[in-house]
Every structure is written in structure tokens, then in C-alpha cells.
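>>> attaching a predicted model along with its sequence, questions to come.
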Amino acid sequence: MDTFINTRLMSREQVWDKNGWVAQFNIPDNLEDRGVGWTEQDVSSWEPPARHIQLGYYEEVKAVFNSSVQDLTDEDLSESRVILPVETPRLVADALGQVTWDAIAHGGQIAYLRGLFVGNGWHR
């Protein structure tokens, strides 16, 4: 979400870089190295940060996202432009819809995996 809202949509520095989160997450200081393409060995050797660090980053990105989206006007949402990773122009509103869909889909994937490993979730 940080990359999408800050770098791609608003053309500004990510919270990740601006506020030093990369050092706290123990991964290479490289904008494009966010775990995509990591091998099984890369993942198993990575030491994730403490829970409070993960939640701190989440809360900061959430606050930036919420304020950024609230500031968008109807004119902003109707603007057609290239918003990576899609290389063809699209409406800002459509790109935000894709982000919403991605969050829902990935949340479902995580819930499914939790069910496989731990059992049913919150409703029991």
C-alpha cells in the first residue's frame, strides 16, 4: 500500500524510506527488493521484526493512505494516467478499485492458510 499510494499515485517518497522502516525490517535497502522473487532459503533466513515494529509501520501507512484518499477530488478520481505496474493509462478510481480488490483477495488467501495451519478463525 505504501508503494502504491506514495510512489505510484502521489509521486512522493514512501513512508518505508522516509521514516527508516527498512532498517527495522532487516531487509536490503532497495526499493525493488520487497520479498518478491525471494527463494525459500531467503524467506526462511529472514528474521522478521518484533510485532510492535510491524504494527507501527502498518499504522503509519494506514494514516497516510486515509488522509491521501480523503483529499482526492472527483476530478482526481476521473484522471486517466499511467499508474504502475500497469503500463496503460487508467482512471485513478479504477486503480483504487484494484487495490481494494487486492486487499480483499490477499486477506482471503491469508484466512485460508490460517485455516489450514491453525483451524477456523475469529467466529469460533
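Yes, it's here.
>>> going forward, measure contacts and count neighbours with C-alpha atoms only.
Fine.
>>> can you give me the buried ones in whichever helix in the chain runs longest?
When the chain is parsed with DSSP state H, its longest helix is helix 92-117. Neighbour-count burial for helix 92-117 flags V92, A93, A95, L96 (criterion: 16 or more other CA atoms under 10 Å).
>>> how about the helices of this structure, start to end?
Ranges of helices within the chain are 2, 15-18, 21-24, 40-45, 51-70, 74-78, 92-117, based on DSSP H.
>>> tell me the contacts of F65?
By CA atoms under 8 Å, 6 or more residues apart in numbering, the contact set of F65 is M1, D2, I5.
>>> neighbour count and distance to V86 for those residues - can I get that in TSV?
Below are these laid out as TSV (neighbours: other CA atoms under 10 Å; distance: CA to CA, whole Å):
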residue	neighbour count	distance to V86
M1	15	15
D2	20	17
I5	21	14
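>>> can you report how many residues lie near Y57?
Applying other CA atoms under 10 Å, we find 20 residues neighbouring Y57.
>>> quick one: the residue nearest to it when sequence neighbours are not counted and V61, what's the gap?
Once flanking residues are discounted, Y57 sits nearest to W21: 7.0 Å by CA to CA, 6 or more residues apart in numbering. From W21 across to V61, the span is 11 Å (CA to CA, to the nearest Å).
>>> what's the overlap in contacts for these two?
Jointly contacting W21 and V61 under the rule CA under 8 Å, 6+ apart are V15.
>>> let's bring in a second one:
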Amino acid sequence: MKSADLLADALDRVKEAVHEAVRGLGPKQLSARLDEEANSVAWLIWHLTRVQDDHLADLAGTEQVWTADGWAAKFDLPFPLDETGYGHSAAQVADVQVASRALLTGYYDAVHRQTLRFLRTVTAEDLDQVVDESWNPPVTLGVRLISVVTEDLQHAGQAAFIHGILQRRAH
């Protein structure tokens, strides 16, 4: 199995986790927070998708799906277009309200497709290419892609945990 295929498989698993984390939740549940400082399922899925979109567009040298495909307008959030949610305050987390889970999964799926298109172009040699010299040691393409996978899985897991709590509270 090639490295890019391995990364694609990992990101397919993220996609499954994202869809499972929002399955059966309505707008109110998606925006629910376990306390005033907690993240919501909607914010977690939006954030992980924005980070993936931002990072992969940078790596591929393309426009983010967020703006290129009109997702920013569909979400209509009170943030600058380049906002990814990194460092958001509790009030900003609360601002992420969505009309449906289809909005979240639609955006995620569009970013996922763009990511897989990029991965089909990646060779094993490309993975050692330095893409960010602002860190010590500098970040390679492979390390950046693994970073996206791990952050996505972490946030999808957090969303799944909240989903479970919300279901338990409903019963």
C-alpha cells in the first residue's frame, strides 16, 4: 500500500466518524453544549472541516472549498472568511449554529473529495518535502497530513462523545 493510500484510508475513517457523530441530530442538538464553556457537535465538525480545508488548500495551492464552493455563504457565520475556529472563545463557539446536519456533512464531504483528489497526486518522495519552516523542526508534507488526520479524529471523537451524552439525556 502506498503512503498516500494509507492517508486516504485514514481520512475515509474520519468521514465515517463525522457522519456518525451527527447522525440523527437536529439543529438544537447539534448546537447543544454540555456547559457554557464546552464545544458543540456543530462547532467541532465545522472546525475540523475548516482546518482540513485550510491546510489542504495551502498544500495543494488551491482555493479553499469554503469560499470556492460557496459554503461560507451557506453557513452565514459571523466570522472572517479565513476563520477556522482555532482559539475560539466560548461565545464564538456558541455562534456556530447550523440549520441541519446536511450542511455540516455536505461541507465535510466536499472537503473530503478535494483532499482525496490532492492525495492522488502525492508521491512517497513528496511526503518529505518541507511545507512549513516556522516550526523547529520544519514541518514536512507527511507530518502536516498526519496532523490533519489526528486533529480530525480527535474532534470527531469529541463530537461522538457529546452525541452519546445528548442521546442519554433524551432517554
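Good, I have the coordinates. Please read all numbers here as calculations on a predicted model, not as lab measurements.
>>> could I get the TM-score for this pair?
After superposition, the two chains reach a TM-score of 0.75 (TM-score structural alignment, normalised by the length of structure 1), with 116 aligned residues with a CA RMSD of 2.4 Å.
>>> now the longest helix of structure 1: which residue numbers in structure 2?
Counting by TM-score structural alignment, helix 92-117 of structure 1 pairs with residues 141-166 of structure 2.
>>> that stretch vs structure 1, average distance?
Taken against structure 1, stretch 141-166 of structure 2 registers an average deviation of 1.7 Å after superposition, with mean CA distance after the TM-score superposition for structure 1.
>>> quick one: what's aligned to T123 of structure 2 in structure 1?
Aligned by TM-score structural alignment, T123 of structure 2 pairs with T73 of structure 1.
>>> got a list of what its match touches?
By CA under 8 Å, 6+ apart, the contact set of T73 of structure 1 is empty.
>>> likewise the one 4 residues further on?
With contacts defined as CA under 8 Å, 6+ apart, L77 of structure 1 is in contact with L91, V92, A93.
>>> distance to I53 of structure 1 added to those residues, as CSV?
Shown next, in CSV, are the contacts of L77 of structure 1 (distance: CA to CA, whole Å):
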residue, distance to I53 of structure 1
L91, 34
V92, 31
A93, 31
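>>> what remains of the residues you listed once you look at structure 2?
Shared with structure 2 under both residues aligned by TM-score structural alignment, their matches' CA atoms under 8 Å, the contacts from the contacts of L77 of structure 1 are L91, V92, A93.
>>> which one of those residues is nearest to S80 of structure 1?
Nearest to S80 of structure 1, judged by CA to CA, of the kept ones among the contacts of L77 of structure 1 is L91 at 4.3 Å.
>>> ok, the closest one touching D74?
No. At 11.1 Å, L91 of structure 1 does not count as touching D74 under the criterion of CA atoms under 8 Å.
>>> out of these two, which sits in the busier spot?
Neighbours were counted for L91 of structure 1 and for D74 using other CA under 10 Å; L91 has more, 16 against 10.
>>> gap between that one and Q98 of structure 1?
Look at L91 of structure 1 and Q98 of structure 1: by CA to CA, they are 11 Å apart.
>>> next one: Q109 of structure 1
16 Å.
>>> please apply the same query to L55 of structure 1.
Distance from L55 of structure 1 to Q98 of structure 1, by CA to CA: 24 Å.
>>> cool, E79 of structure 1 as well?
Where Q98 of structure 1 is concerned, E79 of structure 1 sits at a distance of 15 Å (CA to CA).
>>> same deal with H52 of structure 1?
Separation of H52 of structure 1 from Q98 of structure 1 (CA to CA): 29 Å.
>>> sweet, I'm off.
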